[in-house]
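*Asks:* For reference, the sequence and a predicted model appear below.
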Amino acid sequence: MNPHSSEASADINSLAEFLADSELSDLSSVSPVDCIIVCASQVLYGAEKIFETLQSRPHTTKYLVLCGGIGHSTNLLYDSVRSHPRYSTLSDTLHGLPEARVLEHILDAFFDRARITAEGCQILVEDRSTNCGQNAMFSRQILEQAGVVAPTTCIINQDPTMMLRTKASFEKAYQALSSPVSFLSYPGFVPAVQVRQGELIYTSPAATTGLWTPERFLELLLGEVPRLRDDKDGYGPHGRNFISHVDILRSVEMAWSRLSVMFKDHKLR
């Protein structure tokens, strides 16, 4: 298959849709949940939509957890803030802070925190985690310290390319509870692309700022599937046991195989 073809676009979009695991596309009418957890990433769109929703509907959740320490991709979040049409004014102030604190500063500067908390929504900050597993474990600790030992429903937001694995990490962290927690994925949007003359073009209408470079987007997509596999090399119960079991569609595995071969010797611009 030619890496510049429409088939390449279809396979990329197939992987992106699977990994985004979008169970909620709109929060404006979602039923209230016990907690919403925002796992910070370079893509700010999902967090923005959650903040906007809580401004207009503070009763949507009892607890908002902003999650993320300083890790290998934190500089990408700083870059997103620096290039953002609204948030760039905060860039110098935020550089060097944990990811969750970056989100908190954005919330305080550009959204109505007082309105959100006035109706009972508590905002918690988890600023030590450096990976998906720690996102889940440390968020659970923060919630338990606030008195939330066994939530019933929880919305998770993460970079769309890591959404499915993140939800599986939370399922793993809470698996010992007698009553299972219902985790709902909210990636904010599902990335979609076209490949034109070797150039990857985003066609997702929602997010337009802070998106991945083409090389990083493909790296993230192709790197996720091996992690999600429940085999000796994956993160599932039969491997490293970092996440709950994930069923990977055969069509997704086939798309991953084609793209892995296709982009081994070709680069997108």
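*Replies:* Good, I have the coordinates.
*Asks:* can we go C-alpha only for contacts and neighbour counts from here?
*Replies:* OK.
*Asks:* check contacts around the spatially most central residue of the chain.
*Replies:* With distances taken as Cα atoms, centre = their mean, the residue of the chain nearest its centroid is residue 158 (1.3 Å). Listed by Cα atoms under 8 Å, 6 or more residues apart in numbering, the contact partners of residue 158 are 38-41, 46, 166, 186-187.
*Asks:* now swap in residue 131 and tell me
*Replies:* Residues in contact with residue 131 (Cα under 8 Å, 6+ apart) are residue 71.
*Asks:* can you tell me how far the nearest residue to residue 83 once chain neighbours are set aside sits from residue 41?
*Replies:* Nearest non-adjacent residue to residue 83, counting by Cα to Cα, 6 or more residues apart in numbering: residue 210, 7.5 Å away. For residue 210, the distance to residue 41 (Cα to Cα, to the nearest Å) stands at 10 Å.
*Asks:* between those two, who's got more neighbours?
*Replies:* Higher neighbour count among residue 210 and residue 41: residue 41, with 27 against 20, using other Cα atoms under 10 Å.
*Asks:* On the three-state scheme, that one is what?
*Replies:* The local conformation at residue 41, judged by DSSP: H, G, I helix; E, B strand; the rest coil, is coil.
*Asks:* Farthest pair within the contacts of residue 158?
*Replies:* Across those, no pair lies farther apart than 46 and 166, at 14.4 Å, counting by Cα to Cα.
*Asks:* mind listing the helices in the chain by residue range?
*Replies:* 6-20, 45-56, 74-83, 91-94, 99-110, 113-118, 132-145, 163-173, 214-228, 250-262 (DSSP state H).
*Asks:* one more structure, for comparison:
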Amino acid sequence: MNTLIAKNLNILIDFLAKRDLTALSPDELQAKYKINQADLLILFGGSIPEGTDVFAKAHQQNIAKNYLLVGGAGHTTEALRQKMQSSLADIDISTKSEAEIFALYLKNKYNITDCLLETKSTNCGNNITNALELLKNLDLKPKSIIFMQDATMQNRMDAGFRKYCPCDTTLINYATYKVHFTVQNDKLCLEQNNIWQMWNIDKYIELLMGEIPRLTDNINGYGPQGKDFIAHVDIPQEVHSAYQYLYQHLNIKTRQANSLYATK
């Protein structure tokens, strides 16, 4: 059974962890979009700390003309503070926003100091609207935006951008990591990885499962037919089937239930 669970979890991962580039590099930008540099690279709060290193490596390659860190305080902030504190041992970050924590880390480790900060947003929705408002106030009108979020939330971030961003903007997804499940000795586990502060298995599964009800465009979801927080998302039948299988076989309590899948 664990083999089927792993297979279906990996279907969710491939759907949610959107990456429009095989690598975050000028060569890949040129190959796919015919540009060597994007106008803007954004790292959103909600990502595990690994995202800051991925962001820094892209910055070192001059992947964008401008850089933005987005995140105030939300349900992931305290976990981020705990995970990042050891890397910022001489700095009290107990009251810092996610964007400020990212900025401190990037300065301390990489001497990156040129990032714009948005520190008031509290969720994926106003992550985007606040970021766009900041760009408007600074008279920045990027025609190409690379945006990075936790793998579990990247698809939802894409749907938010599609709702609020000007239609002539090239939107480029790059989830900060992509880790699949495997089975070893008949035990479900994550494939070998060096991801810094990767979610534990139970939390990772909870986050993956919680996204499908949000993205489903019905009265309970976040799409136009529901809360209207995001643009419509086409969810392949394969993904719906994977979710239904996992819902029936795993005892996972997600942050939002959806009666569409209630079978008990």
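*Replies:* The structure has been received and is ready for your questions. This is a predicted model, so every value here is computed, not measured.
*Asks:* Mind telling me the TM-score for this superposition?
*Replies:* The TM-score (TM-score structural alignment, normalised by the length of structure 2) is 0.86; 245 aligned residues with a Cα RMSD of 2.0 Å.
*Asks:* Which stretch among the helices of structure 1 is buried most, on average?
*Replies:* Mean neighbour count (mean count of other Cα atoms under 10 Å) peaks for helix 163-173 among these, with a mean of 24.
*Asks:* equivalent range in structure 2 for that helix?
*Replies:* Mapping helix 163-173 of structure 1 onto structure 2 (TM-score structural alignment) gives residues 154-164.
*Asks:* That stretch vs structure 1, average distance?
*Replies:* Following the fit onto structure 1, the mean deviation recorded for stretch 154-164 of structure 2 is 0.9 Å by mean Cα distance after the TM-score superposition for structure 1.
*Asks:* same question, stretch 241-249 of structure 2
*Replies:* Superposed on structure 1, stretch 241-249 of structure 2 shows a mean distance to its aligned partners of 0.4 Å (mean Cα distance after the TM-score superposition for structure 1).
*Asks:* In structure 1, what range does that stretch match?
*Replies:* Aligned by TM-score structural alignment, stretch 241-249 of structure 2 falls on residues 254-262 of structure 1.
*Asks:* got the contact list for the matching stretch?
*Replies:* Contacts for stretch 254-262 of structure 1 (Cα under 8 Å, 6+ apart): 1-3, 8, 11-12, 14-15, 222, 225.
*Asks:* change it to 6 Å
*Replies:* Residues outside stretch 254-262 of structure 1 that contact it (Cα atoms under 6 Å, 6 or more residues apart in numbering) are residue 11.
*Asks:* hmm, back to that, isn't the residue nearest to residue 83 of structure 1 right up against residue 43?
*Replies:* Yes - contact criterion Cα atoms under 6 Å: residue 210 of structure 1 and residue 43 qualify, at 5.3 Å.
*Asks:* check contacts around residue 88 of structure 1.
*Replies:* By Cα under 6 Å, 6+ apart, the contact set of residue 88 of structure 1 is 81-82.
*Asks:* and if you look at the one 10 residues further on?
*Replies:* For residue 98 of structure 1, the residues meeting the contact criterion (Cα under 6 Å, 6+ apart) are 69-70, 127.
*Asks:* could these be laid out in TSV, adding neighbour count and distance to residue 252 of structure 1?
*Replies:* Listed next are the contacts of residue 98 of structure 1 as TSV, based on neighbours: other Cα atoms under 10 Å; distance: Cα to Cα, whole Å:
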residue	neighbour count	distance to residue 252 of structure 1
69	22	31
70	17	32
127	21	34
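*Asks:* Mind putting those residues into JSON lines with distance to residue 251 of structure 1?
*Replies:* Below are those laid out as JSON lines (distance: Cα to Cα, whole Å):
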{"residue": "69", "distance to residue 251 of structure 1": "35"}
{"residue": "70", "distance to residue 251 of structure 1": "35"}
{"residue": "127", "distance to residue 251 of structure 1": "37"}
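*Asks:* what's the closest of those residues to residue 217 of structure 1?
*Replies:* Nearest to residue 217 of structure 1, judged by Cα to Cα, of those is residue 70 at 20.7 Å.
*Asks:* Show the contacting residues for the alignment partner in structure 2 of that closest one.
*Replies:* In structure 2, the residue paired with residue 70 of structure 1 is residue 73, using TM-score structural alignment. Taking Cα under 6 Å, 6+ apart as the contact definition, residue 73 of structure 2 lies against 97, 122.
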